[in-house]
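Undergrad: one predicted model, sequence on top.
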Amino acid sequence: MATLKMTGLPAMRRQHLLAEFSGLKQVCPDGVFVSLTPGDPMLWSGVIFVRQGPYAPAILRFHISFPDTYPQLPPLVTFSTDIFHPLITPLTTYVHTTSDMTDSGGTVSATDEERLPPGGFSLRHGFPAWFGRGARSRQTSGQYVGTPPPLPPRGSHHSTPESKRTAVEESNSPSGLLFAQSEATHTTPNISTYDVLTYLSSTFSDDSVLDSIPLEAAGNPGAWHAWRSRQRGKGRGNPVVDVKGDVKKFEEGGPPGGKGGGLTLPRKPGEWNWEGVWEERVKRGVQGSLSEAVL
């Protein structure tokens, strides 16, 4: 019984993170190095040495902050190196939310708790199981951590002795605790820090990973469009995929054109001329990463 209650404690999660970190000393993705913040195992620092692919030979510094509810909720990955990347928000502004845009109609509140900070890395594409308003609401309701349902107020006229007795029995019974832990087991994404680090590395070294990122998962929509333009210029037109990975349609090689003479409407970002933008911005970012004084 005590074991069931202890599994939800932050101290146990810290021990789990320390165990994962020890494992990374033996096996870590190629070119990725991480270290613990002294006295705080929930905050990691890391460096990625990009040895191949479109971002080589960049040296990128990042931090990983793990919430107390990890691994039920995702860690926050932030890059301190300024780099033009479809999944990384610019260091100067908030431009992206990790909320499910298809459910919200694309309208995002300025107080959205899932909003990425400057330099934040979007994990929506690599780990969709961690995201979505439905999952977040279940987290806050206590389903994942096995929190017993609250008892009615003692003086409430809506409560009865029978309802109080039933609630207490259900929350403290072995079957109730086992059910809560079973719920946590089935709803917790089976994702390790090794998986996260491997995915981080692949988004800088593997063209196919960048090609598969949907716009809904992008942390920097401008970089997303610039990358697509770069790929089209190389004859690598890619299907547009939604956040679930389903193919919607194939991208066109040129700007959309309409027949007839109507009013000219402002062009959307996808219709802008992105030619050469990705190459120039990434070149500057890579050069800047190699000249950082901290390295």
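TA: Good, I have the coordinates.
Undergrad: when you work out contacts or count neighbours from here on, use the C-alpha atoms and nothing else.
TA: OK.
Undergrad: which strands and helices sit next to the lengthiest strand in the chain?
TA: Taking DSSP state E as the criterion, the chain has its longest strand at strand 40-49. Packed against strand 40-49, as judged by 3 or more CA pairs under 8 Å, 6 or more residues apart in numbering; DSSP states H and E, are the following elements: helix 10-26, strand 32-37, strand 59-65.
Undergrad: most tightly surrounded among these?
TA: strand 59-65 (a mean of 21; mean count of other CA atoms under 10 Å).
Undergrad: still on that earlier bit, now distance to residue 45 too, for the helices and strands packed on strand 40-49, in TSV please.
TA: Conversion of those to TSV gives the following (distance: least, CA to CA, whole Å):
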stretch	distance to residue 45
helix 10-26	12
strand 32-37	5
strand 59-65	4
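Undergrad: quick one: which of those is nearest residue 170?
TA: Proximity to residue 170 (CA to CA) singles out helix 10-26 among the helices and strands packed on strand 40-49, at 24.3 Å.
Undergrad: which parts of the helix or strand where residue 178 lies count as buried, going by neighbours?
TA: Assigned by DSSP states H and E, residue 178 falls within helix 174-187. Going by neighbour count (16 or more other CA atoms under 10 Å), the buried part of helix 174-187 is 177, 180-181, 184, 187.
Undergrad: go on, stretch 166-174?
TA: Quick answer for stretch 166-174 (16+ other CA under 10 Å): 167, 171.
Undergrad: any idea which of the buried residues of helix 174-187 is closest to residue 166?
TA: residue 177 (14.4 Å).
Undergrad: pretty sure that closest one is touching residue 171, no?
TA: Yes: the criterion here is CA atoms under 8 Å, and residue 177 meets it with residue 171 at 6.8 Å.
Undergrad: roughly how far does residue 137 sit from residue 227?
TA: Per CA to CA, to the nearest Å, residue 137 is found 34 Å from residue 227.
Undergrad: more neighbours: which of the two?
TA: Neighbours per residue, other CA atoms under 10 Å: of residue 137 and residue 227, the larger number sits with residue 227, 24 against 11.
Undergrad: name the element that one belongs to?
TA: Per DSSP H and E: helix 221-233 holds residue 227.
Undergrad: so which elements touch that helix?
TA: Using 3+ CA pairs under 8 Å, 6+ apart, helix 221-233 sits against helix 277-290.
Undergrad: packing partners of the helix it packs on?
TA: Using 3+ CA pairs under 8 Å, 6+ apart: helix 277-290 touches strand 59-65, helix 221-233.
Undergrad: buried sites along the longest one?
TA: Along helix 221-233, these residues count as buried under the neighbour rule (16+ other CA under 10 Å): 221-232.
Undergrad: in whatever helix or strand comes next after it, what's buried?
TA: For helix 221-233, the following helix or strand on the C-terminal side (DSSP H and E) is strand 239-241. Buried residues in strand 239-241, counted by 16+ other CA under 10 Å: 239-241.
Undergrad: second structure follows, compare the two:
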Amino acid sequence: MATYAIGDIQGCLEPLQCLLEEIKFNPRHDKLWLAGDLINRGPDTLATLRFLYRLRDSITIVLGNHDLHFIAVYYGLRKRGKNDTLDELLRAPDCADLVYWLRQQKLVHSDPALNFTMVHAGIPPQWDLTEALARAREVENVLQSDNIEHFLTGMYGNLPCRWSDDLVGIDRLRLITNYFTRMRFCSAEGELELQTKENAHAAPIGFAPWFSFLERKTRTQKIIFGHWAALEGRTNIKNVYALDTGCVWGGSLTALRLEDERKFSCDCLA
């Protein structure tokens, strides 16, 4: 038995199947962790989500910003973007079932036995793992509730950009969501900078990659994340594993075997 974590798939089914063949994945014995952005932008969004749904007993998922965006579009609370590839999925007869399944997924997953934690974008430096899991549950509970449409309506936006325990309501939920699904650069105090999407050296003054702060409270945890293709799978930081290697942009799809930290990849065609 082995556990493999895979970066952003974004509807690229052929590279995913190539990678599963490369690692000789057996759903009867092995487990998959998926670091979010399962769908959108790639050519096979519907087929990818159906494929993963069939494997659901063998996979653990954290949601990414594209997954949340799809849910908002499904509820009619957000317009499709010009580069979205969601039309076939939205017309599918099983779309409601797939949306319901996604709504049950996590924002942060941690396994003490494997000593790994997975999140789509990152964990802000001011939170330890216990705090991160608690904040994730706040959003997860709303996603699974009858109040989901209120959350999805207010989910979009860049403010507030800095955490305070006094935050309440949709402002609190929006910032938690932005930390876990959109963050790249922030300050040591956790102030978000959400405009810059280039590599780690492009940090604006006063900001740095979220994983680079020496006093980050999760620095002793092994953390897997996706979201940041410009890193090309490199953080140069101990215990932090970047798995978005730009498959949807013609890069590769990458898996990390957690038991020995060996990486595997399959090339993707843009």
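TA: Right, received. Where do you want to start? Note that this is a predicted model, so its numbers are computed, not measured.
Undergrad: TM-score of the superposed pair?
TA: Once superposed, chain against chain, the TM-score is 0.27 (TM-score structural alignment, normalised by the length of the second structure); 121 aligned residues with a CA RMSD of 5.9 Å.
Undergrad: tell me the angle of the longest strand of the first structure relative to strand 32-37?
TA: Between strand 40-49 of the first structure and strand 32-37, the angle comes out at 150 degrees (axes from the mean of the first three to the mean of the last three CA atoms, to 10 degrees).
Undergrad: list the contacts for residue 41 of the first structure?
TA: 14, 17-18 (CA atoms under 8 Å, 6 or more residues apart in numbering).
Undergrad: actually, residue 102 of the first structure.
TA: Contacts of residue 102 of the first structure (CA under 8 Å, 6+ apart): none.
Undergrad: check which helix or strand it maps to.
TA: Element membership of residue 102 of the first structure, judged by DSSP H and E, is helix 101-104.
Undergrad: show me which positions of the next helix or strand after that helix end up buried.
TA: Next in sequence after helix 101-104 of the first structure, counting helices and strands by DSSP H and E, comes helix 133-141. Buried residues in helix 133-141 of the first structure, counted by 16+ other CA under 10 Å: 133, 135, 139.
Undergrad: dump those residues into CSV; add distance to residue 167 of the first structure as well.
TA: Shown next, in CSV, are those (distance: CA to CA, whole Å):
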residue, distance to residue 167 of the first structure
133, 28
135, 25
139, 21
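Undergrad: residue 54 of the second structure and residue 180 of the second structure: what is the separation?
TA: According to CA to CA, residue 54 of the second structure and residue 180 of the second structure sit 26 Å apart.
Undergrad: ditto for residue 254 of the second structure
TA: For residue 254 of the second structure, the distance to residue 180 of the second structure (CA to CA) stands at 20 Å.
Undergrad: how about residue 186 of the second structure?
TA: Distance, residue 186 of the second structure to residue 180 of the second structure, by CA to CA: 12 Å.
Undergrad: just residue 60 of the second structure next, same as before
TA: 16 Å.
Undergrad: more crowded one of these two?
TA: Neighbour count, other CA under 10 Å: between residue 60 of the second structure and residue 180, residue 180 has more, with 26 against 18.
Undergrad: pretty sure the more buried one is touching residue 119, no?
TA: Yes: in this structure, residue 180 of the second structure is within contact of residue 119 by CA under 8 Å, at 6.4 Å.
Undergrad: can you get me a residue count around residue 278 of the first structure?
TA: As a burial measure, residue 278 of the first structure scores 20 neighbours (other CA under 10 Å).
Undergrad: residue contacts, it?
TA: Going by CA under 8 Å, 6+ apart, residue 278 of the first structure touches 84, 223, 226-227, 230.
Undergrad: likewise residue 20 of the second structure?
TA: Neighbours of residue 20 of the second structure in contact, by CA under 8 Å, 6+ apart: none.
Undergrad: and it, what element?
TA: Counting by DSSP H and E, residue 20 of the second structure is part of helix 13-22.
Undergrad: and the helix or strand following that helix, what other elements does it pack with?
TA: Downstream of helix 13-22 of the second structure, the first helix or strand assigned by DSSP H and E is strand 31-34. In terms of contacts (3+ CA pairs under 8 Å, 6+ apart), strand 31-34 of the second structure is packed against strand 3-6, strand 59-61.
Undergrad: how about strand 31-34 of the second structure: buried residues?
TA: Under 16+ other CA under 10 Å, the buried positions of strand 31-34 of the second structure are 31-34.
Undergrad: export the residues you listed as TSV, with columns for distance to residue 14 of the second structure.
TA: Compiled in TSV, the buried residues of strand 31-34 of the second structure are given as follows (distance: CA to CA, whole Å):
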residue	distance to residue 14 of the second structure
31	19
32	17
33	18
34	16
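Undergrad: between those residues, which sits nearest residue 169 of the second structure?
TA: The closest of the buried residues of strand 31-34 of the second structure to residue 169 of the second structure turns out to be residue 34 (CA to CA; 28.8 Å).
Undergrad: pretty sure that closest one contacts residue 49?
TA: No: using CA under 8 Å, residue 34 of the second structure is not in contact with residue 49; the gap is 12.0 Å.
Undergrad: returning to what we had before: got the contacts of residue 278 of the first structure as CSV, with distance to residue 203 of the first structure columns?
TA: Formatted as CSV, these follow (distance: CA to CA, whole Å):
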residue, distance to residue 203 of the first structure
84, 12
223, 13
226, 15
227, 12
230, 16
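Undergrad: for residue 167 of the first structure, state which of those is nearest.
TA: When these are ranked by distance to residue 167 of the first structure (CA to CA), residue 223 comes first, at 52.5 Å.
Undergrad: immediately after the host helix or strand of residue 100 of the second structure, which helix or strand?
TA: Using DSSP H and E, the element containing residue 100 of the second structure is helix 95-103. Heading C-terminal from helix 95-103 of the second structure, the first helix or strand you meet, by DSSP H and E, is strand 108-111.
Undergrad: please name every helix or strand in contact with that next one.
TA: Against strand 108-111 of the second structure (3+ CA pairs under 8 Å, 6+ apart) you get strand 116-119, helix 129-143.
Undergrad: that older thread, got the angle between the longest strand of the first structure and strand 59-65?
TA: Using the same axes, to 10 degrees: strand 40-49 of the first structure against strand 59-65 is 160 degrees.
Undergrad: quick check: buried residues in strand 40-49 of the first structure?
TA: 41-49.
Undergrad: span of stretch 97-116 of the second structure from start to end?
TA: End to end - CA to CA - stretch 97-116 of the second structure spans 30 Å.
Undergrad: hmm, residue 34 and residue 44 of the first structure touching each other?
TA: Yes: using CA under 8 Å, residue 44 of the first structure makes contact with residue 34 at a distance of 6.6 Å.
Undergrad: so which of the helices and strands packed on strand 40-49 of the first structure comes closest to residue 193 of the first structure?
TA: Here helix 10-26 is closest among those (CA to CA), at 7.0 Å.
Undergrad: other SSEs contacting the closest one?
TA: Using 3+ CA pairs under 8 Å, 6+ apart: helix 10-26 of the first structure touches strand 40-49.
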